[in-house]
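>>> Build the 3D model from these lines:
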Amino acid sequence: MEYTQLGRTGLKVSRLVLGTMNFGGQTDEPTSHALMDAALDAGVNFFDTANIYGVSEHKGLTEEVIGSWFAKGGDRRDKVVLATKVYGDMTDDGSPWNVSSWPNHDRLSAVNIRRAVDASLRRLGTDHIDIYQFHHVDRLTPFEEIWQAVDVLIQQGKILYAGSSNFPGYKIAQANETAARGGRLGLGLVSEQCLYNLAERRAEMEVIPAAQEYGLGVIPWSPLHQGLLGGALRKEAEGSGARTKVGRSAAGLADPAVRAKVQAYEDLLEKHGLEPGEVALAWLLTRPGVTGPIVGPRTREQLDSALRAVELELSAELLAALDEIFPGPGPAPEAFAW
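Purely as a prediction, here's the structure:
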């Protein structure tokens, strides 16, 4: 496994991030524990979760599964860089972005941050969270209040770093400029999780440049675009690939223009004898500013495939061909101004 610094911090993390969203839901606890053991054995030390992960009637289940794995001992907790998230409503079974069914039980007020971190620590069975991430932009809470809450958590030893997820570039700048003006204890934001992959490159316009400017590590989520880049058309022909029948992948395959790009992508990689999912991950590892993509395996086979991507070297010729199929938007402001 290769390691890199997380943004401008001194923290060393693996180039793959183990995403745990399926644990406790689509993946039962014994299988989840086995996958975490296998990832750790392979050198993956960066685990990502969120307080809302789990089945709808049991939000927090994923953190509990991770906590029961930590409780097995064997230095599991000491070896893991643990990241979780706060924002979503934990009190009802609706969308995590809905207005809370009870006041102050969602978003990023100092009250909810304090409540949410203590609840996550209990579920995870640990005394601290390495990277505490804001799962979404809170348009109602000023960053001065958010950083006040973060300072308290750092003083208490409950968190070490703060990160963001799904932030636009201007909010990354606003967050870190506010932190710098306030002389805060922490470093401001040190990481940003964003939707970024070959088929969805809009983050290259402003999010990734902002992250690089402020020294944030970029952690792409949905690196296979919900299966679209994992051999979707081949699996469709084989009658497999359930994930490609819903969400972003299904929407893409229903669009003739996107479908043609995916076909060209799979044809190109078949010519080179390469697996589409592994190439999609390897491509992200070549991108400036990227710390490592989040992979969310449900099986050991999927984890092994992701691990192979770290060792995969993509030629300049192949990278150029991928850019022809899935061209990026270009950096801002040139991409939209000139």
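
>>> Only C-alpha atoms from now on, for both contacts and neighbour counts.
Fine.

>>> Provide a list of residues in contact with Thr244.
Counting by C-alpha atoms under 8 Å, 6 or more residues apart in numbering, Thr244 makes contact with 226-228, 232, 236, 250.

>>> so how far is the first residue of stretch 184-191 from its last?
End-to-end distance for stretch 184-191: 17 Å, by C-alpha to C-alpha, to the nearest Å.

>>> which residues sit against it?
The contact list for stretch 184-191 (C-alpha under 8 Å, 6+ apart) reads 6-9, 147, 150-151, 154, 160-164, 172, 175-176, 179-180, 211, 215-219.

>>> Among those, name the ones in strands.
If you go by DSSP state E, the contacts of stretch 184-191 have 160-164, 217-219 in strands.

>>> ok, so of those, who is nearest Val13?
Of all the ones in strands among the contacts of stretch 184-191, Gly217 has the smallest distance to Val13: 10.3 Å, by C-alpha to C-alpha.

>>> can you pull out the strands in the stretch 51-200 of the chain?
Assigned by DSSP state E, counting those that start in this stretch, the stretch 51-200 of the chain shows strands spanning 81-86, 129-134, 159-165, 189-195.

>>> how about those in TSV, adding distance to Gly289 and mean neighbour count?
Formatted as TSV, those follow (distance: least, C-alpha to C-alpha, whole Å; neighbours: other C-alpha atoms under 10 Å):
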stretch	distance to Gly289	mean neighbour count
strand 81-86	19	23
strand 129-134	18	23
strand 159-165	15	23
strand 189-195	10	25
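
>>> To compare with the earlier structure, here is another sequence to fold:
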Amino acid sequence: MEFTHLGRTGLRVSRFCLGTMNFGPHTSEDDAHQIMDTAHEQGINFFDTANVYGWGENKGRTEEILGSWFAGGGGRRERTVLATKVYAAMGEWPNESGLSALNIRRAVDASLRRLRTDHIDLYQMHHVDRATPWEEIWQAMEVLVAQGKILYVGSSNFAGWHLAQAQETARARNFLGLVSEQSLYNLLVRDVELEVLPAAEHYGLGVIPWSPLHGGLLGGVLRKEREGVRRVTGRSAEALEGKREQLQAYEDFAAELGHEPADIALAWLLTRPVVTAPIVGPRTLEQLHGALRALDVELDQKALDRLDEIFPGHRPAPEDYAW
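Coordinates of the predicted model:
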């Protein structure tokens, strides 16, 4: 496993981040524990979760599964760079969502209880809160850092100008501010190249791409469909219909290179300049082992150029759409 610094910090994390969103809804507690044990054995030290994972009536369940795993001891917590998130509604009452100082204070304490730990390494804002001033957000985060409850702050699903707002306000307070941004980024969806990635690079933020296979569409979906292995439904089915020709060209190119499409999609993200660690969110141990194959895939410039032909990207704004 390769390791890199998270943005401009001294914190070193694995080039893959273990996503845990499936733990609870789709993966049993025992299987989740086995996946996390294997992740450590393979050198993955960066785990990502969120207070809302588990969903519906089971919100918080995923954090509880991580907490029970940490409680098993054996250095599990000490070897893990733990990231979780705050923003989504955890109840129906006012102040049980968003980024008010009150909700941040309550949410972090609730996450710490579920995770059975005394601190969170990376506390991420799951979404921008347009109703709460940055001065309030940063004051709340500063208190948590001073209390030792969190070490670093990250964002998720922010626009480029949100990153600028956050960082300039933090700078005025002599606070470190954000160290990472978690964004939707993959070969099919490259919008963040316009402004989010340039902003992240300017401010020294590590980018953590989520949905690197875009719901499985970059994982050889057409071949699996033909073989009867997978039937695409829901939003993935809608997205697939307009991209069959593009995805067929991609799967043909993957076959030409002698690699699985999923491996190429992950390996491509590892070549992006500001990407720290794509999130791999396995439902099974087999899927985790599959993701790790991407570490052995080397893409030369010719292959990268061909991928750009199949999935055109963006230049930074405004050059992408202006002279």
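
>>> follow-up on the earlier one: tell me which of the strands of the stretch 51-200 of structure 1 approaches Gln302 of structure 1 most closely.
If you check each of the strands of the stretch 51-200 of structure 1 against Gln302 of structure 1 by C-alpha to C-alpha, strand 189-195 wins as the nearest, at 20.0 Å.

>>> and of the strands of the stretch 51-200 of structure 1, who's closest to Lys245 of structure 1?
Each of the strands of the stretch 51-200 of structure 1 has some distance to Lys245 of structure 1 by C-alpha to C-alpha; the shortest is strand 189-195, at 19.4 Å.

>>> what angle separates the closest one from strand 159-165?
Angle, strand 189-195 of structure 1 to strand 159-165, by axes from the mean of the first three to the mean of the last three C-alpha atoms, to 10 degrees: 30 degrees.

>>> Where in structure 2 does strand 189-195 of structure 1 align, residue-wise?
Per the alignment by TM-score structural alignment, strand 189-195 of structure 1 matches residues 178-184 in structure 2.

>>> which non-adjacent residue is nearest the aligned residue in structure 2 for Thr49 of structure 1?
Alignment note (TM-score structural alignment): Thr49 of structure 1 maps to Thr49 of structure 2. Distance criterion C-alpha to C-alpha, 6 or more residues apart in numbering; nearest residue to Thr49 of structure 2, sequence neighbours excluded, is Thr84 at 4.6 Å.

>>> One more: Glu313 of structure 1?
Closest residue in space to Glu313 of structure 1, ignoring its immediate chain neighbours: Ala282 at 7.4 Å, by C-alpha to C-alpha, 6+ apart.

>>> before we move on, what about Arg77 of structure 1?
The shortest distance from Arg77 of structure 1 to any non-neighbouring residue, by C-alpha to C-alpha, 6+ apart, is to Phe70 (5.5 Å).

>>> That neighbour: how many residues sit nearby?
Neighbour count for Phe70 of structure 1, taken as other C-alpha atoms under 10 Å: 20.

>>> for it, what are its contacts?
Neighbouring residues of Phe70 of structure 1 by C-alpha under 8 Å, 6+ apart: 76-77, 124-125.

>>> tell me the contacts of the residue nearest to Thr49 of structure 2?
Per C-alpha under 8 Å, 6+ apart, neighbours of Thr84 of structure 2: 48-51, 120, 122-124.

>>> Residue in structure 2 paired with Leu124 of structure 1?
Using TM-score structural alignment, Leu124 of structure 1 pairs with Leu115 in structure 2.

>>> quick one, what contacts the nearest residue to its match once chain neighbours are set aside?
In space, and not counting its chain neighbours, Leu115 of structure 2 is closest to Gly67: 3.8 Å by C-alpha to C-alpha, 6+ apart. By C-alpha under 8 Å, 6+ apart, the contact set of Gly67 of structure 2 is 114-117.

>>> if we go to structure 1, which of those are intact?
Mapped onto structure 1 and checked by both residues aligned by TM-score structural alignment, their matches' C-alpha atoms under 8 Å, the contacts of Gly67 of structure 2 keep the contacts 114-117.
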